[in-house]
Each structure stands twice: as structure tokens, then as C-alpha cells.
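Colleague: this one's sequence-less:
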């Protein structure tokens, strides 16, 4: 098994690249998230997976360990092969994928090209107990009183889910949600999902 490859990117294509390692060019299939970080002439190190079939040997490469880890989990799901796993990684960040699995958000998963409802349900079923979904940690530090914690957490979860569906990612929306939630708490006001979504979208629109 080839664990990683380090060399110079000699060619870049939409779905793969050539990496020159001491004069030998390795053809490596990559997701869009990895391709966006590569440029011809630079020296890189990619985590790799060698897919062995009777008629072919195919290398898949990933810029981050997080991408590689999710890829390995995906190909363990019934009916999902390496190419499908790479397509998933090209369409959604690992962090957002884990959130969708943790929330059993079929709507987000079926927006991934090639993923239908049955496949989304199967991924949720087979992965929900194998991943650490970073939900509660993301909400930690948001000023919420103990009495209202459950209700507020639910509002935040639904807001995150709705905004991810609209195309935003968790990394950019959580700081704004944290700020808006604290403002509501300081004013002793209850916050609904609809209000919080409007506040976040208003903030992004003013930037």
C-alpha cells in the first residue's frame, strides 16, 4: 500500500494530476478540494489510496488527512466505490458532511451529485456510529442559560442546517450565529430559527 506520495506537480487536469517523483510521473485521481490547492511546479505531499482491480491500478490522492480519512470511511459504505467517494469530497467539505450525517440531513446529502435518497439513507445508517460529529463543540461557548439550553441548542442546530442548505459552510456562519445568539440572550429575548436565519443573512448582506 502506498501511504503518501511526495513530488512535484507536473500536470493538472480537472479530475487528476501528475506528480513527478524522481523522474517517474504518478497519475493520481483527486477531488476538487485537493485540486484547488495544487499548482504546476510546486512540491506537494498527498495522502494516497491504491485501488487494485483485476484490470487496473488507480491511485487516489488527498491534500489533507481529513479528506483522506473521510474517503476511507466512504468506500467502506455499501455501494460506494472510490470514484463516488471522490465525487462526494469534490462537492462537500468533510466537516459539513459530518454535520449532515449527524443531523440525518438527507436534503443536504442528496444535493451531492450522484447521491439519491436511498444512498443518503444508507450513508447515514452506516456512518452515524463511526464518526465524531463536531456539533456540541461548535455550540460550546455560546452564552446560553442552563434552563434554556436544550431549546437554544435546537434553534442553533436548525439554523445551521438551513444555512448549510442555502450554500453557506459552518466555518463562516458559526461566529455570526454565536454573536447573534449572545445578543438575544443579553437582551433577555427568545430567538426563533426564522429570526436567527434573517439576522445571519442580514449580516452577510452588509459585508
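Modeller: That came in fine, so what should we check first? No experiment lies behind these values; they were computed from the predicted model shown.
Colleague: going forward, measure contacts and count neighbours with C-alpha atoms only.
Modeller: Fine.
Colleague: Mind telling me what element residue 50 is part of?
Modeller: Taking DSSP states H and E as the definition, residue 50 sits inside strand 43-53.
Colleague: any residues touching that strand, and which ones?
Modeller: Where contact means CA atoms under 8 Å, 6 or more residues apart in numbering, the residues beyond strand 43-53 that reach it are 1-9, 38, 57-65, 68, 82.
Colleague: Figure out how far stretch 74-91 is from the centre of its chain.
Modeller: Put simply, stretch 74-91 sits 13 Å off its chain's centre (CA atoms, centre = their mean, to the nearest Å).
Colleague: Any buried residues in that stretch, and which?
Modeller: 74-75, 77, 80, 82, 84-91 (16 or more other CA atoms under 10 Å).
Colleague: could you dump those residues to a markdown table with distance to residue 49 and secondary structure?
Modeller: Supplementary listing: the buried residues of stretch 74-91 in a markdown table, determined by distance: CA to CA, whole Å; DSSP: H, G, I helix; E, B strand; the rest coil:
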| residue | distance to residue 49 | secondary structure |
| --- | --- | --- |
| 74 | 13 | helix |
| 75 | 11 | coil |
| 77 | 16 | coil |
| 80 | 15 | coil |
| 82 | 9 | helix |
| 84 | 14 | helix |
| 85 | 12 | helix |
| 86 | 11 | helix |
| 87 | 15 | helix |
| 88 | 16 | helix |
| 89 | 14 | helix |
| 90 | 16 | helix |
| 91 | 19 | helix |
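Colleague: And here is the other one:
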């Protein structure tokens, strides 16, 4: 399986993009939020999930491990396929999805295309208690969003934050990332 890819975004055609990794172009589908943030010719690292169906292979790419983890958990629920998982991640962050599941918020989950109340209830039933995120990834996400609001691309923000100590406050994370 392919767990991670680093390369240059070669071409974007919704809902797919091609990631050039050492001369090989991988056709990747990602949440709309990721698709909008990446730019052609930009170097990015993606965490990936490869799914084989009959005679085709699909690669789904995510900028964070949290997105990949929640995608894998969502598609483990019977009746939730990769498209529905991507629709949820296109509409909400992993933390928002986890919170909706823990709070049994059927209305929020069913507001997403291809997710009805029955499927939303099933997601809650099967995943409640499984999707705990600690505060570190939440703080990390806030730092990424802060850097993006300063005009830095999401992938560059992720690169700048990579390797920084996890015991820093939000302000310290952003300051150190800006110094890189």
C-alpha cells in the first residue's frame, strides 16, 4: 500500500489532481478543502489511503494524519463509502466531525450531501467514543489556520510547523513557524 506521497502538484481538474512523484503521476482525490488549498507546481506531502475496487485503484490524499484517520473510520461504517467520507471532510474538520459524533448531532452530519439521517445515526452509533482527538492536533490545526490567514499556503504552513515542539502555545507555534 501507499501510505504517504511527497511530490509536486502537476495538474488540477476537479475532483482529482495529479501528484508528480519522481516522474510518476499519481491521480489523487481529496476533500474539497484540501483541493482548494493546493496549487499547481506546489510541493506537498499527503497521507494516503489506497482503495481497490474490481479493476481500479483509487488513491485518496490528506494533508494531515487526523484527516486520514477519520476518513478510514468513516468508511469502515457500512453504507459510508469514500465519496461520502470525502463529502464529510469537505464540509467539516476532523475535530468538528468527532464533536458531532460525540454529541450525537444527526442534523449536522445529515446536512452533508449523500449523508441522510439514517446513515448519520449509523455513523454515530458505530463511531461514538472512537474518534477522540487530543488538544495537540487541535492546537496544530489552529496554528495552520493562523498561518494561512497570513497568506501562507496550507502545505507550506504544515511544512513550517513540522518538527516544532508539541508543548508550545498557539502564539509560540505561529512565531516559530514564521521564523522558518
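Modeller: That came through fine. All figures in this text were calculated on a predicted structure; none of them were measured in a lab.
Colleague: which residues in the first structure does stretch 147-164 of the second structure align to?
Modeller: Mapped onto the first structure using TM-score structural alignment, stretch 147-164 of the second structure spans no residues at all.
Colleague: Please tell me how far the residue nearest to residue 74 of the second structure when sequence neighbours are not counted sits from residue 92 of the second structure.
Modeller: Using CA to CA, 6 or more residues apart in numbering and skipping the chain neighbours, the partner closest in space to residue 74 of the second structure is residue 85 (5.9 Å). According to CA to CA, to the nearest Å, residue 85 of the second structure stands 11 Å off from residue 92 of the second structure.
Colleague: Check how far the strand holding residue 50 of the first structure sits from its aligned residues in the second structure, on average.
Modeller: Compared with the second structure after fitting, strand 43-53 of the first structure has a mean deviation of 0.8 Å; criterion: mean CA distance after the TM-score superposition for the first structure.
Colleague: list the buried ones in whatever helix or strand comes next after that strand?
Modeller: Using DSSP H and E, the next helix or strand after strand 43-53 of the first structure towards the C-terminus is strand 56-62. With burial defined by 16+ other CA under 10 Å, the residues of strand 56-62 of the first structure counted as buried are 59, 60, 61, 62.
Colleague: Equivalent analysis for stretch 17-35 of the second structure, please.
Modeller: 17-20, 25-35.
Colleague: Show me which pair in the residues you listed is furthest apart.
Modeller: Within these, 25 and 33 form the most distant pair, 21.5 Å apart (CA to CA).
Colleague: Nearest residue to residue 19 of the first structure in space, please, no chain neighbours.
Modeller: Counting by CA to CA, 6+ apart, residue 19 of the first structure lies nearest to residue 9, which is 4.5 Å off, once chain neighbours are set aside.
Colleague: surely that neighbour meets residue 18?
Modeller: Yes: in this structure, residue 9 of the first structure is within contact of residue 18 by CA atoms under 8 Å, at 5.9 Å.
Colleague: Centroid-nearest residue for the second structure?
Modeller: Nearest to the mean C-alpha position of the second structure, by CA atoms, centre = their mean, lies residue 67 at 3.3 Å.
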